[in-house]
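Colleague: sequence plus predicted model, see below.
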Amino acid sequence: MGQAQGQPARSARCIALVGPYLSGKTTLLEAILARTGAINRQGTATAGNTVGDASEEARHHGMSVELNAATVEFLGDTFTFLDCPGSIEFQADAANVLGACDAAVVVCEPDEKKVPALQLILKQLEDRGIPHLLFLNKIDKAETRVRDIVPMLQPASTVPLVLRQVPIWESGIVTGFIDLALERAHVYREHAPSKVVDIPDALTDREQEARFSMLEQLADYDDELMEQLLEDVPPPRDKIFDDLAEDLREGVICPVLLGSAENGNGIARLLKALRHEAPFVEVAAARLGVADAASCAYVMKTIHTAHAGKLSLARIFAGTFADGDAVFGGEAEERIAGTFDVLGQEPVKRGPGKPGDTVAFGRLESVQSGDTLSTDKNAVPSIERAAMPEPVFGLALVAKEKKDEVKLTTGLAKIVEEDPSISVAHDQDMGQMILWGQGEMHLRVALERLIRKYGAAASTYPREVPYKESIRKPTQVRGRHKKQSGGHGQFGDVVLDIKPLPRGSGFTFSETITGGVVPKNYIPSVEHGVRDYLNTGPLGFQVVDVAVCLVDGSYHSVDSSDMAFRQAGRLAMAEGMPQCQPVLLEPIMAVEIAVPSEATPRVNSIVSSHRGQILGFDARPGWPGWDVVQAHIPEAEIQTLIVELRSATAGVGTFQARHDHLAELVGKAADQVLSHRRDQAA
């Protein structure tokens, strides 16, 4: 059970609410707050008056775009619930959160189309060893029998989905449920605790059948229970609850409960299951390797607020953390400026935090999400940071007004601090600042937040593609720089052989000078001149895969200089390169696309429409029902790939890309690129 019932104090628990997009997580949080008395009345997402999703961006888009937290009391126990966004574009917000939680409630609809999205959530929980149960939400709108829904959802989970309740139907409407562990029937009452009633005679056989199925699944992990079932001995109720708690903690089952968050149905039963079966903080501490720490808090999330400044939302695993305490583990020693509970995203002043508590620390300026903190400078434990997903969508941006450049830079730094799955890169070659994220909506919300919170409006543009150019044939050319303007003149004379190299060879410079026609001390200057030219070739792009050899030349004993030979080298390249049949090169990316298997044919079509070459596909290791498609796709065609990919896969497809090689680009596509470059240069 995680902690003996006889102990006088039970530590607070931290529970993540996760699940596919629009499954009802924020509504469930609201229902929990109402049922525990944390709020007087349950709001709705439609009315825009929920504690969660209170930001303008969340309400404008009608979806969770950031983590929301709330701490409640239920039957003397304390729980902090962390409502995590469901869209794949915002799920990274939960990456640092999940590991520090005691358990997760996976909120799901009875909808087969949501199985791939559900699998994304469950796979992460299973891989990280986080106990979890499934809350089958919107049961009042189900059009399929629960006995069919659970097998339908089972492919999303590698562990058995164990049905804990069966619904009571009247005239096609779910009016309550039967608890299979307690063998009690409950009738729903809207936004009120359900009423215990006798099990309807018509459902006795169904209840017995479902209960035996549940016990059989539990018996797979308990030999004593198996013997009792084989001998038709009714197992004690406490034995069943002990097995449910142990199997949940061990991660060998995923219990399934029913309800309707919108109507407040099934909420008390869910809370009681968490109260009796969710493990306490010691289990999570052991999982994270900090069971022996004397002082330990893990920063799950950074929040920048208008009034309280920077808040670091942290789970405390050991020791006490109070206002004014010095903490270590960030970039520098910091002092806590206030401890807070968080309701939604609003801080509420509180006293010191103790093991199990989820607390926001005020103004730890150097502390980042993923840091492990301690009040003991000499014994700071370390909890592994969660890996952030690679970015899949990027936009170039500049401040709309020059006076806002500092605001933009400052605001972006805070946006990245709050959401490490967003990053900012400065592309020196293209002269662009790139905002990277997990999708189009992800960056749209970030830009909206930039304006609202930091007053920094940015203009966005497609990223410039780093095209290159090369040559197809060789030439020999002379370059002479001669200038007389009184006093010493300038004289440099070179003959260069220019030849193409195999793709990927880069640039080489050599010399075959004999007889000192070009003094050796000037040869490096010739190479510098050649390299100067290669930055922008005849087509307007950096030149690659070219060999240049200095074969002849002449000099003047007085007027020659390093600068003159550098200029001569540059002039020779400018004269000779247009004669070498310049060709445009575009970067080709090696792309791995991960999608549910049924979407693979659609993805193959998308790749082809993006001028891509499919190299093959195979089953995705460790992901039943998923494929990985390997392809080569031009970088210019990848910019919007994620948008089409998500559309074709109900929002779950993703990809990874890395530069592979350069390939010649000709025809209409090349003409468009060259026209765009000429317009830029004009």
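Modeller: Yep, that arrived.
Colleague: from now on I want contacts and neighbour counts done on CA atoms only, so please keep to that.
Modeller: Fine.
Colleague: any idea how many residues pack against the closest residue to residue 353 other than its chain neighbours?
Modeller: With sequence-adjacent residues excluded and distances taken as Cα to Cα, 6 or more residues apart in numbering, residue 353 is closest to residue 321, at 5.2 Å. By other Cα atoms under 10 Å, the residues close to residue 321 number 26.
Colleague: try residue 17
Modeller: 28.
Colleague: helix, strand, or coil at it?
Modeller: strand (DSSP: H, G, I helix; E, B strand; the rest coil).
Colleague: and it, how far is that from residue 324?
Modeller: 32 Å (Cα to Cα, to the nearest Å).
Colleague: same check on residue 132?
Modeller: 36 Å.
Colleague: which of the two has more neighbours?
Modeller: The residue with more neighbours, out of residue 132 and residue 324, is residue 132; 28 against 13, by other Cα under 10 Å.
Colleague: would you mind measuring from the more buried one to residue 243?
Modeller: 15 Å.
Colleague: what's around the residue lying closest to residue 418 once chain neighbours are set aside, how many residues?
Modeller: Distances taken as Cα to Cα, 6+ apart place residue 302 nearest to residue 418, at 4.9 Å, with adjacent residues excluded. Around residue 302 there are 25 other residues, counting by other Cα under 10 Å.
Colleague: return the distance of the strand or helix carrying residue 302 from the chain's centre.
Modeller: Element membership of residue 302, judged by DSSP states H and E, is strand 296-305. How far strand 296-305 lies from its chain's middle: 17 Å, per Cα atoms, centre = their mean, to the nearest Å.
Colleague: so which bits of the helix or strand that that strand is followed by are buried?
Modeller: Next in sequence after strand 296-305, counting helices and strands by DSSP H and E, comes strand 309-318. Using 16 or more other Cα atoms under 10 Å as the test for burial, strand 309-318 gives 310, 311, 312, 313, 314, 315, 316, 317, 318.
Colleague: which residues does the most centrally placed residue in the chain contact?
Modeller: Nearest to the mean C-alpha position of the chain, by Cα atoms, centre = their mean, lies residue 92 at 3.1 Å. Neighbour list for residue 92: 388, 389, 419, 421 [criterion: Cα atoms under 8 Å, 6 or more residues apart in numbering].
Colleague: here's the one I want to compare it with:
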Amino acid sequence: MVDKANGSAAGGGRGPAADRPEHIRNVVLVGHSGSGKTTLVEAMALTARAVNRAGRVEDGTSLSDYDEIEHRQHRSVQLSVVPVAWAGMKINLLDTPGYADFVGELRAGLRAADAALFVISAAEGAEGIAGATRALWEECAAVGMPRAIVITHLDTARDEFDVMTEACRTVFGGGSSETILPLHLPVYGPKNPDGHRPVTGMVELLPNYIGDYSSGEEVQGEPSPEQLPDLEEARNRLIEGIIAESEDESLMERYLDGEEISLETLVTDLERAVARGSFYPVLFAAPAPEGAKQGLGTVELLDLITGGFPTPAEHEVTAVTATNGASPHQLSCDPDGELAAEVIRTASDPYVGRVSLVRVFSGTLHADDTVHVCGHGLEVRGHESHDVDERIGAISSPFGKQQRTLGQAIAGDIVYVTKLSRAETGDTLSATGTPLLIEPWPMPDPLLPIAIRARSKADEDKLSQSLARLAAEDPAVRLEHNSHTGQLVLWCLGEAHRDVALERLRARFGVQVDVIEHQVALRETFAGKATGRGRHVKQSGGHGQYAVCEIEVEPLPGGSGIEFVDKVVGGVVPRQFIPSVEKGVRAQAGRGVAAGHPLVDVRVTLYDGKAHSVDSSDAAFQTAGALALRDAAAAAGIALLEPLAEIWVIVADEYVGPVLSDLSGRRGRVLGTEPHSTGRTRIHAEVPELELSRYAIDLRSLSHGTGDFSRTYVRHEPMPDQLAAALRGEIARA
């Protein structure tokens, strides 16, 4: 039992290492940026006596004192884990970034957790429940993850608890759901001078009493006659919702017949419904009244986590395959089973090197074990695919900057592991004799291109290795060496993601880079048919150079490339030099003939020329072929081709109009719209890639964070004359 007066429970604090999966709870906190996730984690850690009143752990640091970049950015940019002990259980609280740019860290937290707490801020009001949060709720529902809702910031609320609860029912449950119901209600005190009403107590609906904390200690009492009707309605609704989800089919009939259902039965059925993901309780958390030893609602929240959320043993292990071709049996969360663990985050420590945050799904991981590290094969994002054996170093339990050394980590636990120099985020750790690969979690596609270059020669020497380390830490980053433009491009999820990536390069890896304008791979083609003559004649001491060729160039349909045709008759160009002419033509086409972009989609016909018995050579005819192509280009005129992308935009229904209007302004062609899911529409369009450089940012703004899109290159198309002329003017002035 929990002693609320002392704000502690058996096994309070950080507690001993877990000895069985049944004694572990892995809970991820998700919610919009500013919803209060980190504050809630710290409040629960205080209640569990894992930190002191100042929010400090034993070494004097705070729970969030891990990444200096977070402090400079004034935002949470990475997943963090805070283990606390409560009621004899180890609870791993996974605090995720709320900002959309760091959704990769959020998805890592979802993979590592067995249940989710959705943290909703009342200060933002009912309309502040972002569409991204709704999409995340649906994502959790798709995999059957148990969920609960915590309302925060009631002391500065725009909307009170009952309004926020109904909004959650509407957004998450379609408005008619009887499975999203509050477990307790706040009791408000008189208004402050600033007009806000602090929370001074709570109504415990199932035990049916009011706990008043205005004196600093809980004083239990009965509802007043004025409070009684509303409280009875809320209590009856909660009881009926629990009974509706009960596995005991006779319970509803007994309740309707007037039988008083025992508190023990209701709590047991509630916890079972929460654990299987069919009931989603709503709780609140509020700052402690003056003199109180913990914040309001944290005890009840910790009780729900330990009693209602599932153990790792109840969470099915993600799909696993054997890399040696064998067919592995279905793994379970068994400490004595086959080892299967996953790296959910990678960081660099200045003293110990690479540190991996690992979730053990099966088996037991021991310090100094040799394990097999299997890469995820995301080569297209700059992540090397690998299958190697490595010896791990120390195993520790994360807690701010302080690390508590452990001898082992059993199935279900989350720990830090050192000395895995090859392991990257998303990699699988398994036994060396039976290498396994856990199916990686879905990662968002980074769609904001950032072209960079090293600031100095010293930076250039370190850049390649530093980018590889950056990619190892952050699988949401994609690295591209664009062969068409010659640029090094860092693809990110948004501006904040970009800023953090560049800051990590500077502060963590000591590399300075400059951001330059991102170039789109344009092409050139002939606007019409033309002929050209290439004459390369030079005379000097010894052998000279002599080659003349005449060609005809005509445009071809898009995607045809360069077609070379030999129509020489009479041997005016010797047979051995015809491939030389083609080589020169293709080389010049690769360099471009007008604005420096590759020439495509033309047929080049060689029909005449001249040669010299002594001075003609392979090099001379290559040069003549290039000159002929340039001569023809000057006569015909060149059209610029720009790449066209096919995009699919998924957006909330209320933002379809603004998104369609914006696509039209980007010279896009909308090909169709169709329903995607409840309240969301999918838009199919083709848009020039020149117009998509900042679309990841602009779409988020247009859709209030509810929009998402994917893009695929389709083809090159002629650029409008006005834009092409402006671009040529820029090149001429450069």
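Modeller: Yes, it's here. Just so it is clear, the model here is predicted, and its values are computed rather than measured.
Colleague: now check the second structure for the residue matching the residue nearest to the centre of the first structure.
Modeller: Correspondence of residue 92 of the first structure to the second structure, assessed by TM-score structural alignment: residue 104.
Colleague: alignment lookup: residue 644 of the second structure to the first structure.
Modeller: Residue 644 of the second structure maps onto residue 588 in the first structure, by TM-score structural alignment.
Colleague: part of a strand, is that match?
Modeller: Yes - counting by three-state DSSP, residue 588 of the first structure is part of a strand.
Colleague: how near is the residue nearest to it when sequence neighbours are not counted to residue 353 of the first structure?
Modeller: Spatially, and ignoring its direct neighbours in sequence, residue 588 of the first structure is nearest to residue 634 (4.3 Å; Cα to Cα, 6+ apart). Distance of residue 634 of the first structure to residue 353 of the first structure, given as Cα to Cα: 53 Å.
Colleague: what of residue 488 of the first structure?
Modeller: 79 Å.
Colleague: repeat that for residue 579 of the first structure.
Modeller: For residue 579 of the first structure, the distance to residue 353 of the first structure (Cα to Cα) stands at 74 Å.
Colleague: which of those two has more neighbours?
Modeller: Between residue 579 of the first structure and residue 353, counting by other Cα under 10 Å, residue 353 is the more crowded of the two (25 against 17).
Colleague: counterpart of the more buried one in the second structure?
Modeller: Looks like residue 353 of the first structure aligns to residue 409 there (TM-score structural alignment).
Colleague: just give me the match in the first structure for residue 727 of the second structure.
Modeller: Under TM-score structural alignment, residue 727 of the second structure pairs with residue 673 in the first structure.
Colleague: before we move on, what about residue 273 of the second structure?
Modeller: So residue 273 of the second structure corresponds to residue 247, using TM-score structural alignment.
Colleague: so its match sits against residue 241, correct?
Modeller: No - assessed by Cα atoms under 8 Å, residue 247 of the first structure is found out of contact with residue 241, at 9.8 Å.
Colleague: give the contact list for residue 558 of the first structure.
Modeller: Neighbours of residue 558 of the first structure in contact, by Cα under 8 Å, 6+ apart: 488, 489.
Colleague: redo that, cut-off 6 Å
Modeller: Residues in contact with residue 558 of the first structure (Cα atoms under 6 Å, 6 or more residues apart in numbering): none are found.
Colleague: and the gap between the counterpart of residue 82 of the first structure in the second structure and residue 159 of the second structure?
Modeller: Using TM-score structural alignment, the equivalent of residue 82 of the first structure in the second structure is residue 94. Using Cα to Cα, residue 94 of the second structure is found at 27 Å from residue 159 of the second structure.
Colleague: same drill for those two, tell me which one is more crowded.
Modeller: Each of residue 94 of the second structure and residue 159 has its neighbours counted (other Cα under 10 Å); residue 94 has more, 27 against 17.
Colleague: look up how far residue 281 of the second structure lies from that one.
Modeller: For residue 94 of the second structure, the distance to residue 281 of the second structure - Cα to Cα - is 19 Å.
Colleague: next one: residue 188 of the second structure
Modeller: In terms of Cα to Cα, residue 188 of the second structure sits 21 Å off from residue 281 of the second structure.
Colleague: more neighbours: the two, which one.
Modeller: Higher neighbour count among residue 188 of the second structure and residue 281: residue 281, with 22 against 17, using other Cα under 10 Å.
Colleague: is that one within a helix or a strand, and which one?
Modeller: Per DSSP H and E: strand 280-284 holds residue 281 of the second structure.
Colleague: compared with the first structure, how much does that strand deviate?
Modeller: Strand 280-284 of the second structure, aligned to the first structure and superposed, deviates on average by 1.4 Å (mean Cα distance after the TM-score superposition for the first structure).
Colleague: now that strand, how far from the centre of its chain.
Modeller: Worked out by Cα atoms, centre = their mean, strand 280-284 of the second structure lies 26 Å from the chain centre.
Colleague: so which elements touch that strand?
Modeller: Judged by 3 or more Cα pairs under 6 Å, 6 or more residues apart in numbering; DSSP states H and E, strand 280-284 of the second structure is in contact with strand 147-152, strand 180-182.
Colleague: grab the nearest non-local neighbour of the aligned residue in the first structure for residue 348 of the second structure.
Modeller: Aligned counterpart of residue 348 of the second structure in the first structure: residue 304 (TM-score structural alignment). Leaving aside its chain neighbours, residue 304 of the first structure sits nearest to residue 310 (4.5 Å; criterion: Cα to Cα, 6+ apart).
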